[in-house]
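Trainee: Turn this into a structure:
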Amino acid sequence: MSEAKDLIKKMCDLQNSTEEIQKEMAGWSGVVQYKLDGEEFYVEYKADGTCEFKEGVHPSPTFAIVASPDFWAAVLKGQEDAVSGFMMGKYKIEGNIMEAQRLAGIVKKFQGKFNL
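Mentor: Next up, the predicted model:
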């Protein structure tokens, strides 16, 4: 398992066990598919503020992140900026790019409060 996949799973576990994060996430639902150099998995975000980490490919994700595991781990740890990385072509977004902006907000919430 790549460090990026491990961090994404950890973020989902933290979200499910932390009422503060659930309150911040409540009201948004969607599926984020990750394609990290052969690793394919997704996170289902639910309107109640919880999430589920699942292996494989979702049939209709809200959007997909296509990146190298090393780059995405750096984004999750705050060493790379997701927006500038996208603009510079360091990774791709497939699907609803507007909803993908929500992910940047999610990542920043974790970076500010939890040591990933």
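
Trainee: make it CA atoms for all contacts and neighbour counts henceforth
Mentor: Fine.

Trainee: Could you measure from the closest residue to residue 92 other than its chain neighbours over to residue 55?
Mentor: In this structure, residue 92 finds its nearest non-sequential neighbour in residue 66, 5.1 Å apart by CA to CA, 6 or more residues apart in numbering. Going from residue 66 to residue 55 by CA to CA, to the nearest Å gives 15 Å.

Trainee: how about this one, so we can line them up?
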Amino acid sequence: MSEVKEVFKQMEERFDADAASGVDEIFQFDIDDEYWHAIVSDGKCEIVESEHDDPSVTLSMDAETLQEVMSGETDGMQAFMAGRIKATGNMMLATQLTNLFPVA
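Mentor: Next up, the predicted model:
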């Protein structure tokens, strides 16, 4: 299993349905040459290995940054400010990711 696939598997396991109440958004992740998206709707989360046609926000980063942010080793906002994460679309949604997928 690829490192990226493992990170998304962990994200699915850590998903906080309570934090997702009222959220109906699609988070696109462009990780190196892999494309993933998380559909968060009605307190549920589905993570799919593919590119979405109309994501709410798209986050681009390398696999190392994804791993560091999702493990809590690196703060997502700091990584964004340092240019390690690029965001397009509704950038405010990116700030919700730490609530939706809390670090273990």
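
Trainee: which SS state does the aligned partner of the residue nearest to residue 92 of the first structure in the second structure fall under?
Mentor: Structural alignment (TM-score structural alignment) places residue 66 of the first structure against residue 60 in the second structure. Of the three states, residue 60 of the second structure takes strand under DSSP: H, G, I helix; E, B strand; the rest coil.

Trainee: in what helix or strand does the aligned residue in the first structure for residue 38 of the second structure lie?
Mentor: By TM-score structural alignment, residue 38 of the second structure lines up with residue 43 in the first structure. Using DSSP states H and E, residue 43 of the first structure maps to strand 39-45.

Trainee: who are the neighbours of that strand, in terms of helices and strands?
Mentor: Contact analysis of strand 39-45 of the first structure by 3 or more CA pairs under 8 Å, 6 or more residues apart in numbering; DSSP states H and E lists strand 30-36, strand 51-55 as its packing neighbours.

Trainee: how big is the offset of that strand relative to the second structure?
Mentor: After superposition onto the second structure, strand 39-45 of the first structure sits on average 0.6 Å from its aligned residues (mean CA distance after the TM-score superposition for the first structure).
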